[in-house]
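[1] below: sequence and its predicted model.
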Amino acid sequence: MSDIGYSSAQAQSAGRPVEAEASFGDYFALLKPRVMTLVVFTAFVGMVAAPVPIHPFIGFCAILFIALGGGASGALNMWWDADIDAVMKRTRGRPIPKGNVLPQEALGIGLTLSGLSVMMLGLATNWLAGAMLAFTIFFYVVIYTMWLKRTTPQNIVIGGAAGAFPPVIGWLAATGSMSVEPWLMFLLTFIWTPPHFWALALFMRSDYDDAGVPMLTVTHGRRATRIHILVYTVLMAVLAIGTAFTAVGGPIYLTVAVVLNALFLAGAFRIWRRDETMAEADNFRVERRFFRLSLIFLFAHFAAIMVEALLKPYGLGGWG
């Protein structure tokens, strides 16, 4: 950290444990690269699925600036949540709890990248896309991280909207106008998010207990969480399969949606049927499998939308 004005001694005097000087990897980790991957991919699909072609260089710039905006959100999230990240097993290895990066650094990086990404996306594409990126960053950092996450068990339901905006931003970058189709992609991510995170919370509940985060598993218990997962999965199946018959769907997407939603529903049903007395004995294997399937689930749906869009110029995608 000394190369940007902070030393280990200063960090220790500020009450932060220090294990090592910050590396490039520490600063990159602030941007939540795994989350950024989903942001970039869904934004790219939104751009590709748009009916207006975008110049490859402008498209590359748009994706780069959307990625920077997603990274900015991650850095600001880590800055605000440093206290609970230090408590949770899943997050205590992040750069700020480890003491490799100071909170002030994360705040500075997050604010700088936020301003840069919004300004550059607006200049590279259009200001509607830039404004939507700005709103997404605000929603994730202020509405979700600072407010909802610590106050309501519906945190991940409402807050999930932040992760669902990228395909809308990608569509806007290409077209400069609103349409129904990107909001269908928004809903795919929005409704997918709660069962995805609730499955994680079921086998990581002690983390949220220790950190005092009112996740549904903490406030309403595992039984209620399992019911919620099943309900949202049913809604997800209706939406996902129904999307196949819209302008962004087609036979390839329909095949993917039917297969994956059948598997997803089966997994949610197994979770719903779970005997709570056996939960510890089998180490939450059912929830872990469902969580891993949920990772494939969303990527596969968006990949199918992308394939349909790429095949349309050749008369192969969509419903002809």
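    Everything's here; your move. Numbering: from 1, shown residues only.
[2] for the rest of this, base every contact and every neighbour count on C-alpha atoms.
    Will do.
[3] tell me the centre residue of this structure?
    Among the residues of the chain, the one closest to the centroid is residue 163, at 4.2 Å (CA atoms, centre = their mean).
[4] which SSE is that residue in?
    For residue 163, the host element (DSSP states H and E) is helix 161-164.
[5] going along the chain from that helix, find the next helix or strand for me.
    helix 166-175.
[6] gap between that next one and the chain center?
    16 Å (CA atoms, centre = their mean, to the nearest Å).
[7] run through who's touching it.
    The contact list for helix 166-175, computed with CA atoms under 8 Å, 6 or more residues apart in numbering, reads 39-40, 42-54, 59, 62-63, 66, 125-126, 128-129, 132-133, 178, 182-183, 185-186.
[8] next up, a second structure to put side by side with the first:
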Amino acid sequence: MTYVGHSASAAEPSTTSDEGGETDKATFKDVVAAYVGLTKPRVIELLLLTTVPVMFFAARGIPELSLVLWTVLGGALSAGSASAYNCVYDRDIDEQMRRTKRRALPRHVVTPVSALVFATVLAVLSTVVLWTQVNELSALLSLGANAFYVFVYTMLLKRRTTQNIVWGGIAGCFPTLIGWTAVTGQLAWEPVVLFMVVFFWTPPHTWALALRYREDYANVDVPMLPVVAPAAVVGRQIVIYSWVMVATSLLLWPVADTGWFYPVVATILGAVFLVEAHRMWGRTKRSNDLTDIAPMRLFHNSNLYLSLLFVAVAIDPLLR
């Protein structure tokens, strides 16, 4: 499982060295923290939040605890692997961006070769865990998400198109499928709807962050939409995707024949999100200044929206 997302590095050691080797001044604790940082733990947390609730939904109740634990472990290893691969490939631009320059590779606490080996080991372990302890379909979906994130998003789309996050975000939708197949062993329309919710959620979430760091992306020639388009255009696109996201979230009600709890929560959360998206769009039409636009408000709101929506996905079958 993987996710096209953004978080601060967990490792910020105070020493550096040249590209040729790991620093001899960093402590063991610094190096361990650096490897943990390569996995982008905050991204893993959000991924698992879209995996476990779907398992409850698929089980129409509480799934087997051991199955949840193995799925979480395999998913975390896969997401960590994809993030580490991403850190290796993007180390050149990470060195130049304020948001990422304190990650392990730009600070040379870990060598690119060591990080590459680390990412590969995590990928192998993830596949073995999911294949042997969950099922083959979940393992293949996880491996496919990892490959999509690394080869399609990171290597092909990110530096070439303003639609990088739209299509690259597909990788972050796979946890909904993996959580479902872990329980049922097969795909169905219910997880596909949730897959699409995450797909339409990703652009508003990421473009809000990219607005905040648009100068960083511009300096390294990454054509995120906020870099190449006026803020008002970005705001309009965010509103469009937000409306489609909310409509898609409500589609789960008839498709899955949910109880009353999920559609009520989805409606309330969607209304709040749409109000915030429209407010930000209004601010972008009045000003191009980041202080006035306050894009991080929508970014944090998007995290809360997705978290609470999937909590509702887990709770709904328990109330029935």
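    The structure has been received and is ready for your questions. This is a predicted model, so every value here is computed, not measured.
[9] residue 199 of the second structure against residue 170, yeah?
    Yes: at 6.0 Å, residue 199 of the second structure and residue 170 qualify as touching, with contact defined as CA atoms under 8 Å.
[10] in helices only, show me the contacts of helix 166-175 of the first structure.
    39-40, 42-49, 59, 62-63, 66, 128-129, 132-133, 182-183, 185-186 (DSSP state H).
[11] which SS class is whatever residue of the second structure lines up with residue 20 of the first structure?
    Matched across to the second structure, residue 20 of the first structure falls on residue 26, judged by TM-score structural alignment. The three-state assignment at residue 26 of the second structure reads coil, by DSSP: H, G, I helix; E, B strand; the rest coil.
[12] cool, and residue 272 of the second structure?
    helix.
[13] rewinding a little: so who does the closest residue to the match of residue 20 of the first structure other than its chain neighbours touch?
    Nearest non-adjacent residue to residue 26 of the second structure, counting by CA to CA, 6 or more residues apart in numbering: residue 15, 6.2 Å away. Going by CA under 8 Å, 6+ apart, residue 15 of the second structure touches 23, 25-26, 107, 109.
[14] kindly write the PyMOL command that selects the buried subset of those.
    Per 16 or more other CA atoms under 10 Å, the buried members of the contacts of residue 15 of the second structure correspond to this PyMOL selection:
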select buried, resi 23+26+107+109
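[15] as TSV, the contacts of residue 15 of the second structure with distance to residue 89 of the second structure would be great.
    Formatted as TSV, the contacts of residue 15 of the second structure follow (distance: CA to CA, whole Å):
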residue	distance to residue 89 of the second structure
23	20
25	25
26	23
107	15
109	16
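[16] among the contacts of residue 15 of the second structure, which pair sits farthest apart?
    25 and 107 (12.0 Å; CA to CA).
[17] please enumerate the shared neighbours of these two.
    Common neighbours of residue 25 of the second structure and residue 107 (CA under 8 Å, 6+ apart) are 15-16.
[18] before we move on, the earlier item: how close does the equivalent of the residue nearest to the centre of the first structure over in the second structure get to residue 274 of the second structure?
    By TM-score structural alignment, residue 163 of the first structure lines up with residue 172 in the second structure. As judged by CA to CA, to the nearest Å, residue 172 of the second structure and residue 274 of the second structure stand 22 Å apart.
[19] same question for residue 206 of the second structure.
    Taking CA to CA, one finds residue 206 of the second structure at 16 Å from residue 274 of the second structure.
[20] those two: which is more packed in?
    residue 206 (23 against 20; other CA atoms under 10 Å).
[21] the first structure: which residue goes with that one?
    By TM-score structural alignment, residue 206 of the second structure lines up with residue 197.
[22] cool, and residue 125 of the second structure?
    Using TM-score structural alignment, residue 125 of the second structure pairs with residue 116 in the first structure.
[23] ok, now residue 277 of the second structure?
    Match for residue 277 of the second structure (TM-score structural alignment): residue 268.
[24] excluding its backbone neighbours, what's nearest that match?
    residue 230 (5.1 Å).
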